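Engineer: sharing a model that was predicted from the sequence below.
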Amino acid sequence: MSNTYISAELRRLVITRAERLCEYCLLHEDDVYFGCQVYHVISEKHGGLTDADNLALACTTCNRNKGSDVGSIVLPLNSGVFSRFFNPRIDLWREHFRLDDADGIRIVALSSIGEVTARILKFNDTERLLERQTLREINRYPTREALSRLR
């Protein structure tokens, strides 16, 4: 949680820049029960600033799962290799993830950054897959805005 006030103007900038998509799982804020939240990519407790370069839009599920973490150990865990999480301010989604060709709802990691992000944010847990499948069936996933980030 942020301790610093985020102005309405800065919130609008973040939301507009994200095209109202969770910048992690690419769900549109209209399609998630609790909407999306402006949050710190690098939390304040880790020295993250409250500025446009360190703020992103995340759905409640991604935000809750990420918490104040900045990364994780890459699987297999005995590798001992630490990787940072996907950072929507400096990374391109398509370089770290893709949608599974078979079903179009499973998010496949393409890098160690993608692997730790997808695992810790639980992109492919059953309930999240069902959510995307339902949205896909009513032509809400991926949205036009999300498709632009896939290409």
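Structural biologist: Structure received.
Engineer: CA only for contacts and neighbour counts going forward, please
Structural biologist: Fine.
Engineer: which parts of this protein are helices?
Structural biologist: Applying DSSP state H to the chain gives helices spanning 8-17, 60-66, 93-96, 112-120, 126-137, 144-150.
Engineer: and Phe86, how many neighbours?
Structural biologist: Number of residues near Phe86 (other Cα atoms under 10 Å) recorded here: 25.
Engineer: relative to Phe85, how far out is the closest residue to it other than its chain neighbours?
Structural biologist: In space, and not counting its chain neighbours, Phe86 is closest to Ile113: 5.7 Å by Cα to Cα, 6 or more residues apart in numbering. From Ile113 across to Phe85, the span is 5 Å (Cα to Cα, to the nearest Å).
Engineer: so Phe97 is in contact with Ser112, correct?
Structural biologist: No - the criterion here is Cα atoms under 8 Å, and Phe97 misses it with Ser112 at 10.2 Å.
Engineer: looking at the two, which has the bigger crowd around it?
Structural biologist: More neighbours surround Phe97 than the other of Phe97 and Ser112, with 23 against 20 (other Cα under 10 Å).
Engineer: quick one: contacts for that one?
Structural biologist: Ile107, Val108, Ala109, Leu110, Ser111, Gly114 (Cα atoms under 8 Å, 6 or more residues apart in numbering).
Engineer: can you say which of those are buried?
Structural biologist: The neighbour-count test (16 or more other Cα atoms under 10 Å) marks Ile107, Val108, Ala109, Gly114 as buried among the contacts of Phe97.
Engineer: what is the neighbour count of the closest residue to His28 other than its chain neighbours?
Structural biologist: Ranked by Cα to Cα, 6+ apart and with sequence neighbours excluded, the top spatial neighbour of His28 is Leu21, at 4.3 Å. Residues contacting Leu21 under the criterion other Cα under 10 Å number 25.
Engineer: got another, please set it beside the one above:
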Amino acid sequence: MEPAIRQLVWQRAARRCEYCRLKQEHELAQRFHVEHIIALQHRGESAVENLALSCAKCNAYKGPNLTSRDPDTGKVEELFHPRNHRWEDHFCMNGPRILGITATGRTTVWLLQMNSARRLALRQVLIEDGDWD
């Protein structure tokens, strides 16, 4: 991937995971990834409109998936697509917890394990320190 494209993705995301909203400076142990929203194996392209900045955990849990089952209904739902969806339309914060407010949001929160104990604890510390916005 060209360095200019990589830099554009980082700038567009403001150095923040486009899924869980964690900032790179809060996750010093692992560098964030420029990931393919639609994986190459699903004919996704390395074009800027198919790339997102993702923390290592969100990227690992998402993998090449495009869909999963909604934990509330069991129906197959599409995952959040950072280029086609607005974060605020699918998620909201309740303290340190990220809530899915649509089927897409619930499914993405569940599959990417956005509310694991470690993630909740980290967000709680960031909120208490005034470093989560």
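Structural biologist: Received it, and whenever you're ready, just let me know what you need. Everything numeric here is computed off the predicted structure, so don't read it as measured data.
Engineer: got a TM-score for the pair?
Structural biologist: Taking TM-score structural alignment, normalised by the length of structure 2 as the basis, the two superposed chains have a TM-score of 0.95; 132 aligned residues with a Cα RMSD of 1.1 Å.
Engineer: returning to that earlier point: what sits against the residue mapped onto the residue nearest to His28 of structure 1 from structure 2?
Structural biologist: In structure 2, Leu21 of structure 1 lines up with Arg16, judged by TM-score structural alignment. If you count contacts by Cα under 8 Å, 6+ apart, Arg16 of structure 2 has them with Trp10, Leu22, Lys23, Gln24, Leu53, Ser54, Cys55.
Engineer: count of residues packed around Ile127 of structure 2?
Structural biologist: So Ile127 of structure 2, with other Cα under 10 Å, has 14 neighbours.
Engineer: if I read this right, it contacts Pro96, doesn't it?
Structural biologist: Yes - with contact defined as Cα under 8 Å, Ile127 of structure 2 and Pro96 form a contacting pair (7.3 Å).
Engineer: from Glu27 of structure 2, how far off is the aligned residue in structure 2 for Glu127 of structure 1?
Structural biologist: Superposed on structure 2 with TM-score structural alignment, Glu127 of structure 1 falls opposite Arg118. Going from Arg118 of structure 2 to Glu27 of structure 2 by Cα to Cα gives 12 Å.
Engineer: looking at these two, which one has more neighbours?
Structural biologist: Set Arg118 of structure 2 next to Glu27 and count neighbours by other Cα under 10 Å: Glu27 wins out with 13 against 10.
Engineer: Arg43 of structure 2 versus that one, what's the distance?
Structural biologist: For Glu27 of structure 2 relative to Arg43 of structure 2 (Cα to Cα), the value is 30 Å.
Engineer: contact partners for whatever residue of structure 2 lines up with the residue nearest to Phe86 of structure 1?
Structural biologist: Correspondence of Ile113 of structure 1 to structure 2, assessed by TM-score structural alignment: Thr104. Going by Cα under 8 Å, 6+ apart, Thr104 of structure 2 touches Asp70, Glu77, Glu78, Leu79, Phe80, His90.
Engineer: can you check Glu18 of structure 2 too?
Structural biologist: Ala52, Leu53, Ser54, Pro82.
Engineer: surely the last one meets Tyr19?
Structural biologist: Yes - contact status for Pro82 of structure 2 versus Tyr19: in contact at 7.5 Å, counting by Cα under 8 Å.
Engineer: contact partners for the residue lying closest to Cys25 of structure 1 once chain neighbours are set aside?
Structural biologist: Ranked by Cα to Cα, 6+ apart and with sequence neighbours excluded, the top spatial neighbour of Cys25 of structure 1 is Phe123, at 6.8 Å. Phe123 of structure 1 makes contact with Cys25, Arg106, Ile107, Leu129 under the criterion Cα under 8 Å, 6+ apart.
Engineer: just give the nearest non-adjacent residue to the third one, would you?
Structural biologist: If I follow you right, that is Ile107 of structure 1. Leu99 (4.7 Å).
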